[in-house]
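S.K.: Predicted model and sequence follow; I will ask about them next.
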Amino acid sequence: MNGRGNRRRFVAAMLSFLQPGIGHVYLREWVRAVLWGTVWLGSLLLVLTTAGLELTARNLLATAGGFFSAVDGFPMEAALAMFAITVFATMDAYWLAAREDYRIDDTPRCPNCSKELDPSLEFCHWCTARLDEK
């Protein structure tokens, strides 16, 4: 594994830990970035309403900007739920970066299923797709 791949995994995971979805933007996984950002923001709004806090722009910005300092006003279950969402988003960003590094290696892969090819065959032994000879 090269140093670039390890750094990319670490940066994606750290960005996702700071704000779920940002690590996915770094990886250019736009759909997942929107999904994680929406899940996190929706959960934050749900926590704020169930904790009895006002939904003002100032409270939202203060809570989102300093989430760990704002957790004092949250019920324990709500804080754990928000932390779990953050951890899962972080793990997903790390996994995506690791998967992308795996696909960059020099082994020949099937253009149909992306699995490793047997060079002695004229077809993919995984999905049976015919391979063009080059």
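M.R.: Good, I have the coordinates.
S.K.: all contacts plus neighbour counts: C-alpha atoms, from now on.
M.R.: OK.
S.K.: what residues does stretch 85-92 touch?
M.R.: 12-17, 19-21, 23, 36, 39-40 (Cα atoms under 8 Å, 6 or more residues apart in numbering).
S.K.: next up, a second structure to put side by side with the first:
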Amino acid sequence: MSDHEPSRRRPWLAAALALLVSGLGHAYLRRWARAFGWYVLVTATLVFVVPDAAVDRVVAGDPPPIGDIAPALVVVAASVVDAYVLAVRDNRTRERRSSSTGAEEGPSRSDDRGETPRIEAATVAEGTETGETDAERGPPEAVSDPVEDEVSCPHCGRDTDATLDFCQWCAESLDA
């Protein structure tokens, strides 16, 4: 694993943290908006849906009727499952990206940071849907190359604007 490659996340740890404190599992995954959303949703459920008497009984250490706290349990369980599934999905995405970049052979173009940009299938087939010919599109210099306008973030792996010094998705510096 290289220095700038994001590390794999442990799904069980994300789930355990989400169970411990709502939103903490998502914060571990660096899904900040989602972490805040789950925290707000669990808190709103406790404040507006669960009866105050049930919350008071939990705080006092007495078990409340399960029907009273069921909505909060459902929301917490959904948060835990969501954190686990996100961690698994993120790990699979990282594995696919690392296997696809490691399997490339032959010459490749690099941008000014030394990274090899990915060429999407839509980029290769640009103009073929409209039936444009090369003569109608003009010389190659006149056609903007979307691959040169984007780089892959070394932290989150998403394509981001190459003119920025930071990733617009994870806000990490692109100067790795």
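M.R.: Noted; the coordinates are in hand. All of these numbers come straight from a predicted model, not from anything done at the bench.
S.K.: Next step: the contacts of stretch 85-92 of structure 1 restricted to helices.
M.R.: Per DSSP state H, helices hold the following members of these: 12-17, 23, 36, 39-40.
S.K.: These into a markdown table, with extra columns for neighbour count?
M.R.: Listed next are these as a markdown table, based on neighbours: other Cα atoms under 10 Å:
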| residue | neighbour count |
| --- | --- |
| Ala12 | 25 |
| Ala13 | 27 |
| Met14 | 18 |
| Leu15 | 19 |
| Ser16 | 28 |
| Phe17 | 21 |
| Gly23 | 31 |
| Trp36 | 24 |
| Val39 | 18 |
| Trp40 | 21 |
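S.K.: Which of these sits closest to Asp132 of structure 1?
M.R.: Ala12 (36.4 Å; Cα to Cα).
S.K.: hang on, isn't the closest one packed against Gly21?
M.R.: No - using Cα atoms under 8 Å, Ala12 of structure 1 is not in contact with Gly21; the gap is 9.5 Å.
S.K.: can you map out the helices along structure 1?
M.R.: 3-18, 22-26, 30-50, 57-65, 67-70, 76-103.
S.K.: Go through the third one and flag the buried ones.
M.R.: Yep, that's helix 30-50 of structure 1 we're talking about. 32-34, 36-37, 39-41, 43-44, 47-48 (16 or more other Cα atoms under 10 Å).
S.K.: what's the closest of those residues to Asp132 of structure 1?
M.R.: When the buried residues of helix 30-50 of structure 1 are compared against Asp132 of structure 1 (criterion: Cα to Cα), the nearest one is Arg32, at 33.8 Å.
S.K.: Give me the aligned partner of that closest one over in structure 2.
M.R.: When structure 2 is aligned by TM-score structural alignment, Arg32 of structure 1 is paired with Arg34.
S.K.: Would you mind measuring from Leu96 of structure 1 to Arg7 of structure 1?
M.R.: 13 Å (Cα to Cα, to the nearest Å).
S.K.: For the two, indicate the residue with more neighbours.
M.R.: Leu96 (18 against 12; other Cα atoms under 10 Å).
S.K.: And the more buried one, what's its match in structure 2?
M.R.: So Leu96 of structure 1 corresponds to Leu86, using TM-score structural alignment.
S.K.: contacting residues for its match?
M.R.: Contacts of Leu86 of structure 2 (Cα under 8 Å, 6+ apart): 11, 29.
S.K.: returning to that earlier point: now tabulate the helices of structure 1 in TSV and tack on distance to His125 of structure 1.
M.R.: Below are these laid out as TSV (distance: least, Cα to Cα, whole Å):
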stretch	distance to His125 of structure 1
helix 3-18	29
helix 22-26	33
helix 30-50	31
helix 57-65	50
helix 67-70	50
helix 76-103	18
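S.K.: okay but Trp30 of structure 1 is in contact with His24, surely?
M.R.: Yes - Trp30 of structure 1 is in contact with His24 according to Cα under 8 Å; the separation is 6.8 Å.
S.K.: Lovely, talk soon.
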